[in-house]
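just a sequence and a predicted model for now, questions to come.
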Amino acid sequence: MREKKIFVNITNHARGVRGVLHLGGEDVYHFLNGIITNDPNFLRKGAKDVMYTAFLNAQGRFLHDAFLYATGEPFGILADVDKAHMPALMRLLRMYKLRAKMDVRDVSDSFDVWARFGIKSSEKALEDGWPIDPRTEKLGQRTILPKGAEPALELPASDSALYEQWRHSMGVAEGPSEIPSGSAVPLEYNLDGLNAISFTKGCYVGQELIARTHFRGIVRKRLLPVTSEPSSGPLEEGMDVYAEGAARSVGKVVVAGNSSGTSLALLRLQAAFGDRQLRAGSKEGPVIQPHRPSWWPPEWGTEEHEQQ
C-alpha cells in the first residue's frame, strides 16, 4: 500500500464526517493565538499553509482539534474539524469571542476534505501542490477542496474506512470521536509529536498543564497502535489492559479496530515496551501487541528509565 497514492474524500468519515469552518475578521489571528495550542502567526506570515492544533479547557484537557488552512485572504482561515462536534466548537469560539472582530461560519456545504495516503515518506511534495499532512509526512497529504473540485484520480477514490485503518496503523487518533473530549491529556495522545503544540508562543487556555508536563520531561503513558489475534477474541473500546503478573491496569483500549485492523490503546510505556505479555479486558482476555510508530522521536518511552 505504501507504493500507491490513494485518494479518499474524508468528508464522509468512518467515525462521523469532517466539516469545514471559515474563520475571518481582522482579529482572527490574535483571537486564535489565545485559545489554541499552536501558533497561528505562522499562517499569517505565510511560513505555513496548514497547521494542526488543539483547543483545550482551562485544566489543559483536550476539547477539539483542527487543521487550519490559510485561504490567501488577509484575515481568512478554513478549519477542517470533526463535524459531529462542530456545534460544541462553534459555541466555544463564540463564548471566547467577546468583542473581538472575528466571525465563524459553517461552510461545509461548499467544501470537501480530501486525503492522499500511501505515498512514500521520502516524497516531500507532489506535482498537484497538496500540502503534506502537518502531523507527520508519513500520513501523506491532506487538503480542503471546493465541492465538485475532485482531483484527477490515479485509482478509484478509496473508502474512508481504509484511510482510518492507515491512520490507526500509524498510531494517530483524530478528533473528539477518538480523543476523549474534556478528559484526554494532549501529550498522552502524542499531540506534542504531531506538531500540534508550540512551546515558544505566548499564553493560551490550558497552557499550564502542557508546559509543566513537557518541561518536566516525563510522559508515562502514550497512545499506541496495538494488534491482537482475532482468534483470541475481539477488542472493545474501554477495555482495561493488564500486564502479566500485575494486579493493576496499565492502560485502556481507546479505539477498537475490526478483526483485521489496528486498534489504539493508551498504555504505560514501561509496560508497553517491557517483557511481560499484555491482555485486554481481563487477565485471560485477548493478547495485544503494541507497536512503536516509525514517526516517534527516539527518546519517547525512555524518559522515566533515564531519570530513575
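Thanks, I have it. Numbering: from 1, shown residues only.

from here on, just use CA atoms for contacts and neighbour counts.
OK.

all helices for the stretch 1-150 of the chain, in order.
Under the criterion DSSP state H, counting those that start in this stretch, the stretch 1-150 of the chain carries helices at the ranges 28-33, 41-44, 86-97.

please compare the first structure with the one that follows:
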Amino acid sequence: MNAQFVLLEQESLLHITGPDTLKFLQGQTTCDAAAVTAAQAVVGAYCTPKGRMVCDFLLGQLGEEHYALRLRRSVADVAASTFGKYIVFSKADIAPERSDWQVVGIWGESSAQALSELGIDVPGGRYQSTAGEGWLLVQLDDEGHYLEAWIDMQEHSAHYDRLRQALQAGDANAWNGAQIRAGIGRVEDTTSEMFLPQDLNYDVTSHVNFSKGCYTGQEIVARLHYRGKAKRRAYPTVAATTEQPAAGVALYTAGKSQSVGTVVNSGRDGDQVLCLVSATREGLQQGLRVGSEDGPLLEALPLPYVLED
C-alpha cells in the first residue's frame, strides 16, 4: 500500500481563539476567512502594507471558536508578533507558545483508502476537512493523495499511534519534494517580506480571494492582479547538484551578474534535489543557475496548473 506519513517538525500551529477570530483574520489576510468551518479550511497569506508576504498559512477550525494557522515554524514568532499588534482590538486571543498540537503529513495514492480503513472520515475535496476530538484532517489536493493531520499530541496521542501502525514511515524531504512538484510555495524566515503573492502563484493556487473586502496590502496585490503583470512566477525545478539550496539564495543566468530569481523551497525526490523557484520567464528560458552565474543548473519541471499570463 502506497501511503506514507511523517511528523512535519518544520511546521507550527498558531492558535487563535474567541468569537472575533474569523472577523479579525478576514481584515488582515488574503483569504476568505469567513468560509472556514469544521468541514472547510482555506489557504492564505499575511502581507505588509506594501503587499510583501510575512507568512503563508493553512487555516483550519479545531473546535468552537478555536482556530489554527499552520505555517512554517521559522516564521511563527514573527507572525505571532505581527498579528498580536492588532488582535488586542478584537475579542480574540493568540497563543504563540502552544506546542501541544502537531502537524503530520500523509501522502501516497493509497492515503485515502488507508485512512478509511482506520475508520477515519476522509474529506472529499481540496482544502475540505474532517475533525474529531483532538484531531483535524485536511485534504490538500483533488484526489486525496496529500493530506495533513493536526493532532493534539498531549491529550490524544493515540491518533498518531494509529497512523504509525497503519502507514509507512516517510521522510520530510520527500514531503517537501512532493509539494514542490505540486507548485505550492512556502514562505520561510529567510524570505519573509520578500515575495508578493503573485511571485509564488498565490493568485492561482487559491491563496488570494479577489472578491473579499479590504485587508493589509490589498491595494498593491489587487492592482497587480487587475492592472499589471507579475514580473516573477514560481516554477518547480530539478537541480544539478547533490546539495539542497537554501531558501532565499539568488538565481542567475550564465554570463550575467544580475539576479533573475530566488530559491523559495527545496526538497528531494529520491536522489533528485528539487527546488521551487520564483524567477522571471526569461531567466527560466535561458537557464537558471543557483548562487552565481556559473552555479548549478536548474532544469524546469512542468507546473500542474496553468499560469494565464
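Received it, and whenever you're ready, just let me know what you need. Keep in mind that what you see is a predicted model, and the values were worked out from it rather than measured.

TM-score for this pair?
The TM-score (TM-score structural alignment, normalised by the length of the first structure) is 0.79; 283 aligned residues with a CA RMSD of 3.0 Å.

rewinding a little: and Ala211 of the first structure, which of the helices of the stretch 1-150 of the first structure is closest to it?
Closest of the helices of the stretch 1-150 of the first structure to Ala211 of the first structure is helix 28-33, at 15.9 Å (criterion: CA to CA).

which strands and helices sit next to that closest one?
Counting contacts by 3 or more CA pairs under 8 Å, 6 or more residues apart in numbering; DSSP states H and E, helix 28-33 of the first structure packs against helix 41-44.

contacts only, for Tyr189 of the first structure.
By CA atoms under 8 Å, 6 or more residues apart in numbering, Tyr189 of the first structure lies in contact with 173, 179, 222-223, 266.

leaving out sequence neighbours, find the closest residue to the aligned residue in the second structure for Pro87 of the first structure.
Matched to the second structure by TM-score structural alignment, Pro87 of the first structure sits across from Asp77. Of all residues not flanking Asp77 of the second structure in the chain, Pro96 sits nearest, at 7.1 Å (CA to CA, 6 or more residues apart in numbering).

look up how far Val42 of the second structure lies from that neighbour.
20 Å (CA to CA, to the nearest Å).

next: Gln61 of the second structure.
10 Å.

residues that sit against both of those two, list them.
Val36.

who touches stretch 168-183 of the first structure?
Contact with stretch 168-183 of the first structure is made by 15-16, 56-57, 61-66, 81-82, 85, 139, 167, 189-190, 223-225, 254-255, 261-264, 293-294, as judged by CA under 8 Å, 6+ apart.

of those residues, buried ones?
Buried members of those, counted by 16 or more other CA atoms under 10 Å: 15, 56-57, 61-66, 81-82, 85, 139, 167, 189-190, 223-225, 254-255, 261-264.

check contacts around the residue in the second structure sticking out farthest from the centre.
Relative to the centre of the second structure, and counting by CA atoms, centre = their mean, the farthest-placed residue is Gly255 at 33.7 Å. Contacts for Gly255 of the second structure (CA under 8 Å, 6+ apart) come out as 293-294.

now swap in Val241 of the first structure and tell me
Val241 of the first structure makes contact with 249-253, 267, 278-282, according to CA under 8 Å, 6+ apart.

roughly how far apart are it and Arg99 of the first structure?
Applying CA to CA, the value for Val241 of the first structure to Arg99 of the first structure is 47 Å.

on that earlier part again, to Thr213 of the first structure, which of the helices of the stretch 1-150 of the first structure lies closest?
Taking CA to CA, helix 28-33 is the member of the helices of the stretch 1-150 of the first structure nearest to Thr213 of the first structure, at 20.6 Å.

tell me the residues of the second structure aligned with the closest one.
Against the second structure, helix 28-33 of the first structure falls on residues 21-26 (TM-score structural alignment).

which residue ranges of the stretch 1-150 of the first structure form strands?
6-9, 12-13, 16-24, 50-56, 62-70, 76-82, 103-106, 111-117, 141-146 (DSSP state E, counting those that start in this stretch).

now these as TSV including distance to Arg216 of the first structure?
Below are these laid out as TSV (distance: least, CA to CA, whole Å):
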stretch	distance to Arg216 of the first structure
strand 6-9	40
strand 12-13	37
strand 16-24	35
strand 50-56	20
strand 62-70	19
strand 76-82	31
strand 103-106	37
strand 111-117	35
strand 141-146	33
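
out of those strands, nearest to Ala196 of the first structure?
strand 50-56 (4.3 Å).

of the contacts of Tyr189 of the first structure, closest to Leu43 of the first structure?
Nearest to Leu43 of the first structure out of the contacts of Tyr189 of the first structure is Ala173 (CA to CA; 23.8 Å).

that closest one matches what in the second structure?
Checking with TM-score structural alignment, Ala173 of the first structure has Gly185 as its match.

can you pull out the helices in the stretch 151-300 of the second structure?
Using DSSP H, counting those that start in this stretch, the helices found in the stretch 151-300 of the second structure span residues 158-166, 172-181, 218-227, 281-286.

what does the last one contact?
Helix 281-286 of the second structure is contacted from outside by 231-233, 252-253, 260-261, 300, using CA under 8 Å, 6+ apart.

buried subset of those residues as a PyMOL selection?
Selection of buried members from the contacts of helix 281-286 of the second structure for PyMOL, criterion 16+ other CA under 10 Å:
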select buried, resi 232+233+252+253+260+261+300
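
now the contacts of helix 281-286 of the second structure in JSON lines, with distance to Tyr67 of the second structure?
Listed next are these as JSON lines, based on distance: CA to CA, whole Å:
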{"residue": "Lys231", "distance to Tyr67 of the second structure": "35"}
{"residue": "Arg232", "distance to Tyr67 of the second structure": "33"}
{"residue": "Arg233", "distance to Tyr67 of the second structure": "31"}
{"residue": "Tyr252", "distance to Tyr67 of the second structure": "41"}
{"residue": "Thr253", "distance to Tyr67 of the second structure": "44"}
{"residue": "Val260", "distance to Tyr67 of the second structure": "38"}
{"residue": "Gly261", "distance to Tyr67 of the second structure": "35"}
{"residue": "Ala300", "distance to Tyr67 of the second structure": "37"}
